[in-house]
Each structure stands twice: as C-alpha cells, then as structure tokens.
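**Student:** Whatever this is, show me its structure:
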Amino acid sequence: MRRIRANGIDVNVAIAGAGPAVLLLHGFPHTWRLWAEVMPHLARHHRVIAPDLRGLGASTRAVGGYDAGTLAEDAECLLDALNEPTAAVVGIDAGTPVAFLLAMRRPERVRKLVVMESLLGALPGAKDFLRGGPPWWFGFHAVPGLAETVLTGHEAEYVDWFLDAGTLGRGIPQEIRDEFVAAYTGSDALRCAFSHYRAMPTSARQISDAVATARLTVPTMAIGAHPVGNALERQLRPIADDLVAHLIEDCGHIIPLDRPRTLAALLTPFFA
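**Tutor:** Got it, this is the predicted structure:
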C-alpha cells in the first residue's frame, strides 16, 4: 500500500508484482479491494496497480473533479508518479468511462484496454439495455444532497443491496464487504461517491467529444455479465479498430469478485 500524490490529490494505491504495468480502476460501491482475488493471478507477470478512485476509499475526498476526464488525468498522473510510461488499463462500472477516455486521449499510454459492465455516455448501442430507463439509483444519486442525507446511518444496508445484486445473491468475502461498508460510511464519503454520478452529464459530453474526432485504436476487450450484457460491446463496435468481446454466463455485475478465476483467464492471455 502506498499514498501517491497525483493531479493534486493523494491516491491510495495497492501495488503487487513486477513486469509490464496493469492499472485497475474500480467502480461503486467498491475500493481497490474489488480486485483482491484477481491481483494474485496478474501479479505473476505484471506490476499491478490498483488505486482507490478520487474521493473513494482512502484517497482524497476532493471537492470536485469527479468527471471521467479529470479521473483519467488522475490515472495518467499516477502512472507518471510510478514511472510507468504505459499500462494495460482495466475499468469496471464507474472506472470504465475513465479507462476509455484515457485510451482515447492518450493512446500511447495504454497498451491494452479492458472495459466491463458499464455504458459509455450516450453512445449508440445501448438502446435495448435502456429500454426501461436507466437504473433507478442513477437518478437518486444525482440529486445534490439528497442521497447522503437519506442514507446516513443506513450505509451498510445500502451497500449490501448492491453487493448482493452484483453477485446474483452469492455475496462477497466478509472481510472485503466490511471494508466496502466502512469506505462508504458517513455523509462526506457518500457525497464523494455520489459526486461521480452527478458528474455523469459532463462525462457523457467528454465521451461524445472524444469519439467525434478520433477512433479507439487501442486493442480493446469488452466483458459483459448481468445486467449490462453486450450493451457495452455494441457501443464500442462502430468506433473501435481492434475489439474482442466476451459475455460471462451466470455472473453478476461485480465480475472481479463473483467470477475472479474466469476474469483472470480472460485477462492473462489478452495482456500477453
């Protein structure tokens, strides 16, 4: 574990192994511990870098900067601070737009890109997934001050709902669950978490602007499970030069903890 100054914040980051760098970007309601069961597989041949995103876990609870573009700058500055000129970059959930924008804006820094279980702004291709509207919590989290006021004192129950749904009822290791709950307890921790959602309109504009002027040239893998499925692949297919896609059966949204061995088996040969 290290604390690294990057882009004006202190980033809490776990580092394991040696070799070509792999940068792992988590989502909500997670911390770097989302990758705990995948990191040992990757660390056999790679230097694995797993930060807490801005405002989350033990990283700085910043006032602003929760749009995907700024978070991509955080990631690039972290690589700079660790003397890594390039990395394979993996994003899931809220980490996916971040990884995508880093690859679009700085393709020379991203050797391979893996994105999972998320959508990329308003790019075409997600119509079927969004037919019933976006997930209910997007609107709840987006209202400034509301969710953190309502949920303070009930953080454990709320986080548990996502962890249960995200593993199709199987749950995650108790120690990691407890760390997630602790990381999202308190009004300021919740404010930072929901700031990622409140920045989504800005992130969506950044994504649209990026694809309006360039294609995704980095070799890319899209991985789907439940509930996003192949919606992300459909968004990427028209704009990516080199795309492979996989759908993991009987797997919840939290792929790295629900099916870590399956995920590792996809990532290892792709990075090689």
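**Student:** going forward, measure contacts between C-alpha atoms and count neighbours the same way
**Tutor:** Will do.
**Student:** Please enumerate the helices of the protein.
**Tutor:** 39-42, 68-81, 95-105, 136-142, 146-151, 155-165, 174-183, 187-198, 200-213, 231-236, 255-258, 260-271 (DSSP state H).
**Student:** Which elements pack onto the fifth one?
**Tutor:** In this structure, helix 146-151 makes packing contacts with helix 136-142, helix 187-198, judged by 3 or more CA pairs under 8 Å, 6 or more residues apart in numbering; DSSP states H and E.
**Student:** before we move on, the earlier item: with distance to Ala58 and mean neighbour count added, can I get the helices of the chain in TSV?
**Tutor:** Formatted as TSV, those follow (distance: least, CA to CA, whole Å; neighbours: other CA atoms under 10 Å):
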stretch	distance to Ala58	mean neighbour count
helix 39-42	19	20
helix 68-81	15	21
helix 95-105	16	25
helix 136-142	21	14
helix 146-151	18	16
helix 155-165	17	17
helix 174-183	8	16
helix 187-198	10	22
helix 200-213	22	16
helix 231-236	29	23
helix 255-258	20	23
helix 260-271	24	15
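**Student:** want to put them side by side, so please do this one too:
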Amino acid sequence: MIEKIDFDRTFSHHMAEVNGVKLHFVSGGTGEPVVLLHGFPQTWYEWHRIMPALAERYTVIAPDLRGMGASSKPTSGYDHQTVAEDIYQLVRHIGLGRVSIVGHDVGAPVGYAYAAAHPDDVRRLVMMEGAPQTVESGGYWHMGFHAEPDIAESLIVGRERMYLSWFYRRFGYNQAAFTEDDLDEYVRWYSAVGAMRSALQYYRHAQQDFAQNKESQKQKLTMPVLAIGGEHSLGSYVEMMMQDFASNIRGSVIKDCGHWIAEEQLEELTRQLLAFLSE
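**Tutor:** All right, here's what the predicted structure looks like:
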C-alpha cells in the first residue's frame, strides 16, 4: 500500500516567470529530479497521490502547464515545443540539471519535445497514454471538437462540471477513480476566466506539432523510454508510436485500466515508475 504522509509538510507551491509565462509548480523530496507533466483536463493535482512515494527517493517537480491550473493563460504558445521550453527554463530556474520526465496525455508529447530538444539533459522518459505524431490520424471525436475555435468553449463554459465528469467517465475503466474532491479541484480551475479557452489551445496546434515532430524524429532519442498504456485505452499503441521516435523503448500495458492511470492503478504505476527510474 502507498503510505500516507503530510502532503503540505513535504511539498510546497511556487511561482516562476520563465519563457514569458508564469508557471505554478509544486515541489518536494530529495534526490535526482523527476518532472511530472499532467494532461487534459487536469493540473499538477493529477500526480498528488503518487508524489509522496516518488519524493522518498527523488526531487519531484509537478508544474501546471501553460494555460492550465494556476499558471498564466497567454493567448499563444501552445505548441509542444514552446510548452517544452517553458518546462526546460523552469528546470533551469530551479537550478536543476539532468532530469527524468514523466508525461501523461498532452504532457507526454511535451515531454518528448523536451527530450528531443535537450537530449543530454534527460536521463529517462516515461510516456503515458500519449505520444508525438507526424500525421493526422483521426482519433476520438473530442479532438476535432476541441480544435474548433470559439464553439467548443462556448458550449462547455458554464457546464464545466457536467463536461469534466463525463470526460473522466468516458475515458476511464474504473468509474470510481475520480472522487468528488478530485472533481471539485478540477472544476475550480477549469471554471476560471480564460481557463477552458487556454486549455483547448493544445488541440489547435496539431498541424504545427506534426511538422515539429516530423523534423525531430530524424534524430531518434537514445535515453531509456518507458511507454505505458491502459489496457482499456491506448494499450500497446503508445509503444508502437514511440518506435518512430526512440531507439531504447520498453512497453507496458496496465491491466484493468483506462486513460487515467495515476487515478485508476496508482499502486501499479508507482511500482513501475520506481523500478524504471532507479535502474
């Protein structure tokens, strides 16, 4: 079992201005640094149950990505390379060197972009339920919906709780993975002025991201990469996608799990991360 600790005594909240944006991040622990990059529609809080176990061995940094959570919400800069540069400059601002990166959902291709731009500064990379792409390959209907300017936020704003609760259920296997407290936390941040508009920008830079990835994949990553998928979500697809971008890959499909791995299979994910990061 994951031991409970006093989260507020172990971790602290900070703000940093880097790359023209103010980023909120939570940090704690000691040891080699591990950066946790959340997905949509989430914030740093996605990792709050796993951070204590990691902090026993590592310095943990969990930022809110540009446009999400308590980070500022500019009108531009939501392509993966720019967001990765945000995180790179944050790591430098904190005074850290080489890091391991764990990314989930949109945080995964951001983590890849970081590793592709600064390969000597990344020890290990974990890609969870997300991977860079070089061609548009369809996908779930919400990706096209979110990519439509104005109309998507017009239909969601004011109905955030309904939309987010549906979203978590729709892409999860364990329907009880998100508690009411979890939902309250995310609704609080995604109901803020400009929050949904900013978050949806990640879906509106797909063509730019495709072009960036096509260029980056000319030089495959050589650091160890762990590609994780949920059995009832992307499964082995994450590993398959990463074959085009990295040469030292291992795959993992977590059973009885959908898209929300940190919530649905906390203990198994913790076990795999600690084993991979400590090699």
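**Student:** Mind putting the helices of the first structure into TSV with distance to Ala88 of the first structure?
**Tutor:** Formatted as TSV, those follow (distance: least, CA to CA, whole Å):
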stretch	distance to Ala88 of the first structure
helix 39-42	11
helix 68-81	11
helix 95-105	10
helix 136-142	29
helix 146-151	34
helix 155-165	27
helix 174-183	25
helix 187-198	23
helix 200-213	20
helix 231-236	18
helix 255-258	16
helix 260-271	7
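**Student:** out of those, nearest to Leu243 of the first structure?
**Tutor:** Across the helices of the first structure, Leu243 of the first structure has its closest neighbour in helix 231-236 (7.8 Å, CA to CA).
**Student:** Now do the contacts for Leu119 of the first structure.
**Tutor:** By CA atoms under 8 Å, 6 or more residues apart in numbering, the contact set of Leu119 of the first structure is 93, 96-97, 126, 228, 231-232, 235.
**Student:** which position in the second structure aligns with it?
**Tutor:** Using TM-score structural alignment, the partner of Leu119 of the first structure in the second structure is Ala131.
**Student:** before we move on, what about Met104 of the first structure?
**Tutor:** That one, Met104 of the first structure, aligns with Ala116 by TM-score structural alignment.
**Student:** Arg205 of the first structure now?
**Tutor:** Matched to the second structure by TM-score structural alignment, Arg205 of the first structure sits across from Ala211.
**Student:** Could you do Arg47 of the first structure as well?
**Tutor:** Aligned partner of Arg47 of the first structure by TM-score structural alignment: Thr59.
**Student:** what does Trp32 of the first structure give?
**Tutor:** Match for Trp32 of the first structure (TM-score structural alignment): Trp44.
**Student:** does its match really touch Leu37, like I thought?
**Tutor:** Yes. Look at Trp44 of the second structure against Leu37 with CA atoms under 8 Å: they come within range, at 7.3 Å.
**Student:** anything in contact with each of these two?
**Tutor:** 62-64.
**Student:** Could you identify the buried members of these?
**Tutor:** Burial by neighbour count, judged by 16 or more other CA atoms under 10 Å, picks out 62-64 from those.
**Student:** now, which of these lie within strands?
**Tutor:** 62-63 (DSSP state E).
**Student:** And the buried ones among the shared contacts of Trp44 and Leu37 of the second structure, which is closest to Lys22 of the second structure?
**Tutor:** Checking those one by one against Lys22 of the second structure (CA to CA), the nearest turns out to be Asp64, at 9.8 Å.
**Student:** Glu153 of the second structure -> the first structure?
**Tutor:** Here Glu153 of the second structure is matched to Glu148 in the first structure, going by TM-score structural alignment.
**Student:** Quick one: residues contacting that match.
**Tutor:** So Glu148 of the first structure contacts 187-188, 190-191 (CA under 8 Å, 6+ apart).
**Student:** Can you list which of those residues carry over to the second structure?
**Tutor:** Conservation of the contacts of Glu148 of the first structure in the second structure, assessed by both residues aligned by TM-score structural alignment, their matches' CA atoms under 8 Å: retained contacts are 190-191.
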